[in-house]
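Peer 1: heads up, no residue letters with this:
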């Protein structure tokens, strides 16, 4: 039994798509640690509860930068943009760690520009809490964790970059069909009724779960290959 988990950030905190063989479960939690705890103890169906011990999760894939750069843009971000073409604006340039540690956006811009020659968007700076939540959790993670970018995963699933955004009906349906064909069917309420989780967040978590499965089965590739390593010592690459 192969269990993999794909994770995306959302307004409620974090959303995960857990795949246990061909069973799909969606989970939501305010913190990353809570979400992973839910996943580790989640049975694919009520009839399975107590039948046998759960296998550990083989791979967790998360749509959040792992490995923060020191003085230059990450190759992972550069290669991800190239892989998705028209929708490349969905890949933000990961700020350097020192900029993210700055207490204000204006200070972060100055630090990032001094070290990399580039500014820093308010959107990228706004992710700092989630970035550092992942960064801290990784210090005691026992499961293999990889970084993914959903649009890169969708491009590989489709065999070419997608051109319609998932915020549109046709874009969402295209991505849902691609995932279903790849063994990640996202239909019904998935247990998400009552949760403030957007369609795009669930699709992204599903794409992350697909990439996690590829990693678990030894079929995935990394961008770049081999991954970069910065002073934080974490391999920086987007897996697909």
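Peer 2: Everything's here; your move. Computed from a predicted structure; not experimentally measured. Numbers count the residues shown, from 1 in each chain.

Peer 1: contacts and neighbour counts: CA atoms only from here.
Peer 2: Will do.

Peer 1: helices of the chain, residue ranges please.
Peer 2: Assigned by DSSP state H, the helices in the chain fall at 32-40, 75-84, 97-100, 105-116, 122-126, 128-138, 150-158, 169-181, 199-216.

Peer 1: the fifth one: how far from the chain's middle?
Peer 2: Here helix 122-126 shows a centroid-to-chain-centroid distance of 17 Å under the convention Cα atoms, centre = their mean, to the nearest Å.

Peer 1: okay, buried residues for that helix please.
Peer 2: Of all the residues in helix 122-126, those buried under the rule 16 or more other Cα atoms under 10 Å are residue 125.

Peer 1: re earlier: how about a markdown table for the helices of the chain, with distance to residue 65 added?
Peer 2: Converted to a markdown table, the helices of the chain look like this (distance: least, Cα to Cα, whole Å):
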| stretch | distance to residue 65 |
| --- | --- |
| helix 32-40 | 14 |
| helix 75-84 | 9 |
| helix 97-100 | 11 |
| helix 105-116 | 16 |
| helix 122-126 | 11 |
| helix 128-138 | 7 |
| helix 150-158 | 12 |
| helix 169-181 | 22 |
| helix 199-216 | 13 |
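
Peer 1: so which of those is the most surrounded?
Peer 2: Comparing those by mean neighbour count (mean count of other Cα atoms under 10 Å), helix 199-216 comes out on top with a mean of 26.

Peer 1: which outside residues touch it?
Peer 2: Residues outside helix 199-216 that contact it (Cα atoms under 8 Å, 6 or more residues apart in numbering): 4-10, 15-19, 58-63, 146, 148-151, 153-154, 166-167, 172, 175-176, 179, 182-184, 186, 220-221, 239-240.

Peer 1: pasting the second one now:
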């Protein structure tokens, strides 16, 4: 992944859905935005636009040992978002759980990763295939351009460092997030959602991919913020990947 020139660069946000990824591509210089779906990590990493930054709403820096409450960045994100939005930040599995084929096996592997390692939620288990596909491609060098992001942290930043009150699963919550995105250069969210939604893609997937793209643009501009705070070094796992979430 590389851009032809910095001024012409694309940035991308990606959010997973059952059958693949919703991707939102944005060229800041012209304000051009594209949205489509791709079916797997290879297509996500090899987009023809060769984005300068790819923000992915999925765990990238998996911990080597699972701990209650998750990574430092997960805990920091929940603290920012508070109740109830903080519940959208789940504790990721240990890297060893990626190879599990059943929920019981994933539970055993997660428990075995450390002395106080918790079990694994069903939500996390269902995301293992996407986490595994990303882990197969990720390297520390690639993490300069491929970053872990979180949509609710993006909306928090857009909303004046305050969590959006209503859930994205409600009409009021979707409207509030659509308004925030429109004010930041993404006025077409409702049109895109109407076109893509239905079947496995939900309106919230489209919203989240746009939020991830907004964060990718901020990373490219050098204005993004991070959990943990950028005043501290981000911990790294045994594969050298930083455990951090951008907004």
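Peer 2: In hand now; what should we look at? Only a predicted model underlies this, so the values are computations on that prediction, with no experimental measurement involved.

Peer 1: what TM-score do the two superposed chains give?
Peer 2: Put the two chains on top of each other and the TM-score (TM-score structural alignment, normalised by the length of structure 1) is 0.86; 225 aligned residues with a Cα RMSD of 2.1 Å.

Peer 1: filter the contacts of helix 199-216 of structure 1 to the buried ones?
Peer 2: Those of the contacts of helix 199-216 of structure 1 that meet the buried threshold are 4-10, 15-19, 58-63, 146, 148-151, 153-154, 166, 172, 175-176, 179, 183-184, 186, 239-240, by 16+ other Cα under 10 Å.

Peer 1: pick out the residue nearest the middle of structure 1.
Peer 2: Within structure 1, one residue has its C-alpha closest to the average C-alpha position: by Cα atoms, centre = their mean, that is residue 63, at 1.7 Å.

Peer 1: trace it over to structure 2, please.
Peer 2: Following TM-score structural alignment, the counterpart assigned to residue 63 of structure 1 within structure 2 is residue 57.

Peer 1: I figured that match hits residue 12, correct?
Peer 2: No. Using Cα atoms under 8 Å as the test, residue 57 of structure 2 is too far from residue 12 to be in contact (11.1 Å).

Peer 1: map residue 171 of structure 2 onto structure 1.
Peer 2: With the correspondence set by TM-score structural alignment, residue 171 of structure 2 lines up against residue 169 in structure 1.

Peer 1: gap between that match and residue 13 of structure 1?
Peer 2: 24 Å (Cα to Cα, to the nearest Å).

Peer 1: same question for residue 24 of structure 1.
Peer 2: Computed with Cα to Cα, the distance linking residue 24 of structure 1 and residue 13 of structure 1 is 20 Å.

Peer 1: of those two, who's got more company?
Peer 2: Neighbour totals were compared for residue 24 of structure 1 and residue 13, and residue 24 leads with 21 against 16 (other Cα atoms under 10 Å).

Peer 1: contact partners for the nearest residue to that one once chain neighbours are set aside?
Peer 2: Computed as Cα to Cα, 6 or more residues apart in numbering, the closest residue to residue 24 of structure 1 that is not its neighbour in sequence is residue 18, at 5.7 Å. When the contact criterion is Cα under 8 Å, 6+ apart, the partners of residue 18 of structure 1 are 3-6, 24-27, 39, 209.

Peer 1: residue 80 of structure 2 pairs with which position in structure 1?
Peer 2: Correspondence of residue 80 of structure 2 to structure 1, assessed by TM-score structural alignment: residue 83.

Peer 1: pretty sure that match contacts residue 157?
Peer 2: No. With contact defined as Cα under 8 Å, residue 83 of structure 1 does not count as touching residue 157 (12.0 Å).

Peer 1: which residues touch the closest residue to residue 176 of structure 2 other than its chain neighbours?
Peer 2: Spatial nearest neighbour of residue 176 of structure 2, chain neighbours left out: residue 164 (7.5 Å); criterion: Cα to Cα, 6+ apart. Taking Cα under 8 Å, 6+ apart, we find residue 164 of structure 2 in contact with 85, 152, 155-156, 173, 176-177.

Peer 1: ok, now residue 5 of structure 1?
Peer 2: For residue 5 of structure 1, the set of contacting residues under the criterion of Cα under 8 Å, 6+ apart consists of 16-19, 39, 57, 59-61, 208-209, 212.

Peer 1: mind running it again at 7 Å?
Peer 2: Each residue near residue 5 of structure 1 by Cα atoms under 7 Å, 6 or more residues apart in numbering is listed here: 16-19, 59-61, 209, 212.

Peer 1: just to revisit the earlier point, distance of the match of residue 80 of structure 2 relative to residue 169 of structure 1?
Peer 2: From residue 83 of structure 1 across to residue 169 of structure 1, the span is 23 Å (Cα to Cα).

Peer 1: residue 40 of structure 1 now?
Peer 2: Here residue 40 of structure 1 is placed at a distance of 33 Å from residue 169 of structure 1 (Cα to Cα).

Peer 1: and if you look at residue 138 of structure 1?
Peer 2: For residue 138 of structure 1, the distance to residue 169 of structure 1 (Cα to Cα) stands at 35 Å.
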